[in-house]
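J.: Sequence first, predicted model second:
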Amino acid sequence: MLSHLRPAIVSMGLFTVLLGLAYPLAVTGVAQAAFPAQANGSLVKDAKGTVVGSILIAQGFSKPEYLHPRPSAAGSGYDASASSGSNMGPLNETLIAREKTDADALRAENPGVTIPADAVTTSGSGLDPEISPANARFQAPRVAKARGLAVAQVQAVIDGQTQGPLLGFIGQPRVNVLAVNRALDARFPTGGKKGG
């Protein structure tokens, strides 16, 4: 019986060491050497070295002087440990009511302006760090007013942070909310105000 178990035990031990230890360590080592920022979560740090966010995960900005991300269905909002969509269909009454409430608030803030779809709809993960250029342009007047700037100054920062489709044809143009907000703070400081 031992002669039948020995190959199974040896194989299990070998593959545990090979695939459970050696391979993950090798991949981690290559990732740390070749792509250290990405391997460590694409963290963004301020001038003092304090982590202020990740370029890959949305965080809530609610102050008027900042671009706001898409609404989040992740936990109580922008909770990376509860990443998910709402799983509500387009005819769900709760979803319709929430989107209507959000749209009404945006219309009150920006009368006479067409509201971009991604300003009231959540992403599949609830943590999408990017918005459409139309959504960013939609928010530019509010940001400019709160910072005491011309809309063109805010739009120039947004344009500088707008990314085109990957490889020129994959996906849509997009604007990273954290990148724009940090660029706004760097170019037009708000007297020490913090994002939030």
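T.: Right, received. Where do you want to start?
J.: Going by C-alpha atoms from here, please, whenever you check contacts or count neighbours.
T.: Will do.
J.: Please tell me how far the one residue sitting closest to the centre of the chain sits from Ala26.
T.: With the centre of the chain defined as its mean C-alpha position, the nearest residue by CA atoms, centre = their mean is Pro129, 1.5 Å away. Separation of Pro129 from Ala26 (CA to CA, to the nearest Å): 30 Å.
J.: putting a second one here so we can go through both:
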Amino acid sequence: MKKYIIQSIRLTLVLLVLLCVVYPVTVAFIGKMSKGNGGGEKITKNGKTVGYALLGQSFTKPQYFWGRPSAVAYNAAGSAGSNKGPSNPDYLKEVQSRIDTLLKYNPGIKKSDIPADMVTASGSGLDPNISEQGAAIQIRRVAKARNIDEKKVKELVAMNTLKPFMGMFGPSSVNVLKLNLALDEL
């Protein structure tokens, strides 16, 4: 019996060192070698931080591309989804309201043109990217609001489109903050 207790204590101590010291130090070290030194990739404009590459922001003006809706108002401290299912009447009203807003501000598109990511919040509520189709349905509105040729805006979207990892893992997407900053530079 004593033999098993001593083995259990040794195993507990080894796991404590591994999981409470070695693993966190390793993760912190790897984080320090990444972009932003583990604090996230900051996006700056004129020496001022305007956002982070991996955190969504709210854009509501017609001259900007709009991001994916957020169930937490883009608050990184409260990252979460809405936890409402497709049979919840409040959720359905919320989605319909988002569809109506997109149709109102983007004339010429049909309800069937709207991708799901433009009317549903992500699991974290902080998604910084939208699908290529989500950007495409907004091109006309943004070009008109800025008095820019639609071709230029399409080219800008194409230049800011992130292709799937290794050409096959995941969908193409567009980082909304980076795209909007590129628009401001036009």
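T.: Received the coordinates, thanks. Being a predicted model, the structure only gives us computed values, none of them experimental.
J.: Distance check, the residue nearest to the centre of structure 1 against Leu14 of structure 1.
T.: Plainly put, Pro129 of structure 1 is 42 Å away from Leu14 of structure 1 if you go by CA to CA.
J.: How about Thr101 of structure 1?
T.: Look at Thr101 of structure 1 and Leu14 of structure 1: by CA to CA, they are 59 Å apart.
J.: now do Leu127 of structure 1
T.: Separation of Leu127 of structure 1 from Leu14 of structure 1 (CA to CA): 39 Å.
J.: more neighbours, the two?
T.: When Leu127 of structure 1 is set against Leu14 and neighbours are counted by other CA atoms under 10 Å, the residue ahead is Leu127, at 27 against 12.
J.: In contact with that one, which residues are there?
T.: 57-59, 72, 74, 78-80, 83 (CA atoms under 8 Å, 6 or more residues apart in numbering).
J.: Go again with 10 Å.
T.: If you count contacts by CA atoms under 10 Å, 6 or more residues apart in numbering, Leu127 of structure 1 has them with 56-60, 69-74, 77-80, 82-85.
J.: what do we get in structure 2 for it?
T.: Under the alignment (TM-score structural alignment), Leu127 of structure 1 pairs with Leu126 in structure 2.
J.: First-to-last residue distance for stretch 102-109 of structure 2?
T.: Stretch 102-109 of structure 2 stretches 9 Å from its first residue to its last (CA to CA).
J.: ok, now stretch 163-179 of structure 2?
T.: Terminal residues of stretch 163-179 of structure 2 lie 15 Å apart, using CA to CA.
J.: and what of stretch 35-51 of structure 2?
T.: When the termini of stretch 35-51 of structure 2 are compared using CA to CA, they are 14 Å apart.
J.: who's in contact with that stretch?
T.: With contacts defined as CA under 10 Å, 6+ apart, stretch 35-51 of structure 2 is touched by 27-32, 34, 52-55, 57, 177-178, 181.
J.: Pick out whichever of those residues sits closest to Ser87 of structure 2.
T.: Within the contacts of stretch 35-51 of structure 2, the smallest distance to Ser87 of structure 2 is 27.8 Å, found for Gln57 (CA to CA).
J.: For the closest one, grab the count of nearby residues.
T.: The local packing of Gln57 of structure 2 (other CA under 10 Å) involves 24 other residues.
J.: can you pull out the helices in structure 2?
T.: Chain-ordered helices for structure 2, with DSSP state H as the definition, fall at 2-17, 23-33, 89-105, 132-136, 139-146, 150-159, 176-185.
J.: distance between the last one and the chain's centre?
T.: To tie it back to what came earlier, the one meant is helix 176-185 of structure 2. Its chain's C-alpha centre and that of helix 176-185 of structure 2 lie 15 Å apart, by CA atoms, centre = their mean, to the nearest Å.
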